[in-house]
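> compute the structure for the input listed below.
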Amino acid sequence: MDILFGLKKLLGMSLMSVPLILIGLLLAGFFYRKRYVKLGRILSLFSITALFILSLSPVTDALIRPLESQYPAYQGQPVDFVLVLGGGHSTANERPLSSLLSGTSLSRLTEGLMIYRANPGSKLLLSGYHGDDIESHAKAASRVAIALGVPESDIYLAEEVKDTAEEARHWVKFINGAKFALVTSAMHMPRSVYLFKKEITLQQGE
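Have a look, this model is predicted:
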């Protein structure tokens, strides 16, 4: 894995709620050892309380809902391309093909295939690089799509893109103004739409 990309992913993961809480607990232990007992107690109490609150489904649902509800589901609009953004996968020959993709990635691909089949003549665009795996995510997703009946000639891959920003740069240029459906997780959609709109504006201004 590219070192800079790995550091970027690690930093992004560390800024999520649970890692931040764990960092808070580690800091609390550090302050205890340095005899800042009061500060250590406050930080540990805050961290444990935050972890408990975030473990409650009503709280997490309320936090996620604004992100998930910003964009509607596909409404049957005609499109030329169906773009499924990359996710997680794990190649293991002893596992069935249905276990190749993570649950999130399989959900994205399933939605993408439904839109693809609703638009005869459209093409399926799959992206995602290999990470620490022996094959790229795009290739893994294509294997599942082909097994589910999509002709290989209808599939285009971007196997070197590492994140959503790179996916936007690659596919906006490839699509070249054609109509497309963007498929990703509901919570990820606002950021994805922002990056794709930004890239479309940039490339139109060139």
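> from here on, just use CA atoms for contacts and neighbour counts.
Fine.
> where do the strands sit along the chain?
Taking DSSP state E, the strands of the chain run over residues 81-84, 123-127, 155-158, 180-183.
> among these, which is nearest Leu45?
Among the strands of the chain, the nearest to Leu45 by CA to CA is strand 180-183 (40.4 Å).
> one step back: how about TSV for the strands of the chain, with distance to Arg143 and mean neighbour count added?
Shown next, in TSV, are those (distance: least, CA to CA, whole Å; neighbours: other CA atoms under 10 Å):
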stretch	distance to Arg143	mean neighbour count
strand 81-84	14	25
strand 123-127	11	26
strand 155-158	10	19
strand 180-183	18	20
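> let's compare: structure for the following, please.
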Amino acid sequence: MFFVLSKVVWFVLSPVNLAILLAGLSGLLAFTRFARPARWIGLISLIALGLMAFSPLPRIVLRPLEDRFPQQDARKGPVTGIVVLGGAIGVARGDVVMNSSAVRMTKAVELARLHPQAKIVFTGGAANLISEATVTEADGAKLLFEGLGLDPARLILEDKSRNTRENAAFTRRLVDPKPGERWLLVTSAWHMPRSIGVFRKAGFAVEAFPVDFWSSGEPDDFIRPYSRAPRALEIADNGFKEWVGLLAYRLAGYTDELFPGP
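Now for the predicted structure:
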């Protein structure tokens, strides 16, 4: 129920979607007796889209999330296993496709080569709400990892999870980690606080290995506007989603902290 509700609610409350829906509502009301409030609704939606598309707002929203866990030295060992969260890969026309978070996958391959004794665990099923998928993210991960030369015997693929909470719970049951083992968790830096929170709640002691940074880490992150609206809107949407997700997961009891840290 939580999965379905989260998908439906976020479709409406996603800042970009909400601004577009409000703009559409404004257009409809413009030809009615509510024309005056329609103009205000249209103006507010336009300002919101402008701030997300061309101002430093996306970086301001994202930066605290990305600063929460420090970067690590990839060569530091030993490593028992590397857990890679889905959200970056899929399969289309029988081949691998990746989105703007593809570095989750490429960093996993780099870590696998630096630590040849480590297991490689990928967790990600199909998060489709309307149609039933015939392939999963895990299928894409298998194609990619084996295509790049990783030994199939090292791979552990979890293909049932649909969200971060299920990533943690299903992976914990699948790998059964032992005390004293060192497991790295690889996901986007902006997604790491929520991810660490649910893995801790699931009783899986993982070590944060953040990748896929979308802010530069420089002081001008807070003043530098974007020049490409589509990229800025994507970053803004992901940033706001993570903050809402942190609150929702805490209220649902999926994490013990509102803003998990090191």
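> before we move on, the earlier item: of the strands of structure 1, which is nearest Leu10 of structure 1?
Nearest of these (CA to CA): strand 123-127, 20.9 Å.
> any chance of the strands of structure 1 in a markdown table, plus distance to Leu51 of structure 1?
A markdown table is the format used below for the strands of structure 1 (distance: least, CA to CA, whole Å):
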| stretch | distance to Leu51 of structure 1 |
| --- | --- |
| strand 81-84 | 33 |
| strand 123-127 | 34 |
| strand 155-158 | 38 |
| strand 180-183 | 31 |
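> of those strands, which is nearest Ile42 of structure 1?
Of the strands of structure 1, nearest to Ile42 of structure 1 by CA to CA is strand 180-183, at 43.1 Å.
> against structure 2, where does the closest one fall?
Mapping strand 180-183 of structure 1 onto structure 2 (TM-score structural alignment) gives residues 183-186.
> what comes into contact with the matching stretch?
Residues outside stretch 183-186 of structure 2 that contact it (CA atoms under 8 Å, 6 or more residues apart in numbering) are 79-85, 104, 108, 205-211.
> Asn128 of structure 2: which of those residues is nearest?
Leu85 (16.6 Å).
> counterpart of the closest one over in structure 1?
In structure 1, Leu85 of structure 2 lands on Leu85 (TM-score structural alignment).
> just give me the neighbour total for the residue lying closest to Gly29 of structure 1 once chain neighbours are set aside.
Using CA to CA, 6 or more residues apart in numbering and skipping the chain neighbours, the partner closest in space to Gly29 of structure 1 is Gly40 (6.5 Å). Residues contacting Gly40 of structure 1 under the criterion other CA atoms under 10 Å number 22.
> what about the spatially closest residue to Ser136 of structure 1 that is not a sequence neighbour, how many neighbours?
Excluding the flanking residues, the one nearest Ser136 of structure 1 by CA to CA, 6+ apart is His130, at 3.6 Å. By other CA under 10 Å, the residues close to His130 of structure 1 number 20.
> check contacts around His130 of structure 1.
136-137, 159-160.
> out of these, who has the most neighbours?
For the contacts of His130 of structure 1, neighbours tallied by other CA under 10 Å; top is His137, 32 neighbours.
> give me the aligned partner of that one over in structure 2.
Aligned partner of His137 of structure 1 by TM-score structural alignment: Glu137.
> now its match: how far from Met105 of structure 2?
Distance of Glu137 of structure 2 to Met105 of structure 2, given as CA to CA, to the nearest Å: 11 Å.
> just Ala169 of structure 2 next, same as before
21 Å.
> who has more neighbours, these two?
Met105 (25 against 17).
> so who does the counterpart of the more buried one in structure 1 touch?
The alignment partner of Met105 of structure 2 in structure 1, by TM-score structural alignment, is Leu109. Contacts for Leu109 of structure 1 (CA under 8 Å, 6+ apart) come out as 84, 141, 145.
> sorry, back to before: would you format the contacts of His130 of structure 1 as CSV with distance to Arg65 of structure 1 included?
Formatted as CSV, the contacts of His130 of structure 1 follow (distance: CA to CA, whole Å):
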residue, distance to Arg65 of structure 1
Ser136, 31
His137, 28
Glu159, 32
Glu160, 32
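> straight-line length of stretch 48-65 of structure 2, end to end?
Using CA to CA, the two ends of stretch 48-65 of structure 2 sit 21 Å apart.
> so how far is Gly24 of structure 2 from the most far-flung residue of structure 2 relative to its centre?
In structure 2, counting by CA atoms, centre = their mean, Arg33 sits farthest out from the average C-alpha position, at 42.9 Å. Separation of Arg33 of structure 2 from Gly24 of structure 2 (CA to CA): 16 Å.
> what's the answer for Gly140 of structure 2, then?
37 Å.
> out of those two, which sits in the busier spot?
With neighbours defined as other CA under 10 Å, Gly140 of structure 2 and Gly24 compare such that Gly140 has more, 22 against 16.
> surely that one meets Val96?
Yes: applying CA atoms under 8 Å as the test, Gly140 of structure 2 and Val96 come out as touching, 5.5 Å apart.
> mutual contacts of the two, please.
89-90.
> next, count neighbours for Arg172 of structure 2.
16.
> touching, it and Arg200? I think so.
No: contact between Arg172 of structure 2 and Arg200 fails when scored by CA under 8 Å: they sit 10.3 Å apart.
> which residue in structure 1 lines up with the residue farthest from the centre of structure 2?
Checking TM-score structural alignment: Arg33 of structure 2 goes with Arg35.
> contacting residues for the most centrally placed residue in structure 2?
The geometric centre of structure 2, computed from its C-alpha atoms, lies nearest to His191 (CA atoms, centre = their mean), at 4.9 Å. Neighbouring residues of His191 of structure 2 by CA under 8 Å, 6+ apart: 65-66, 242.
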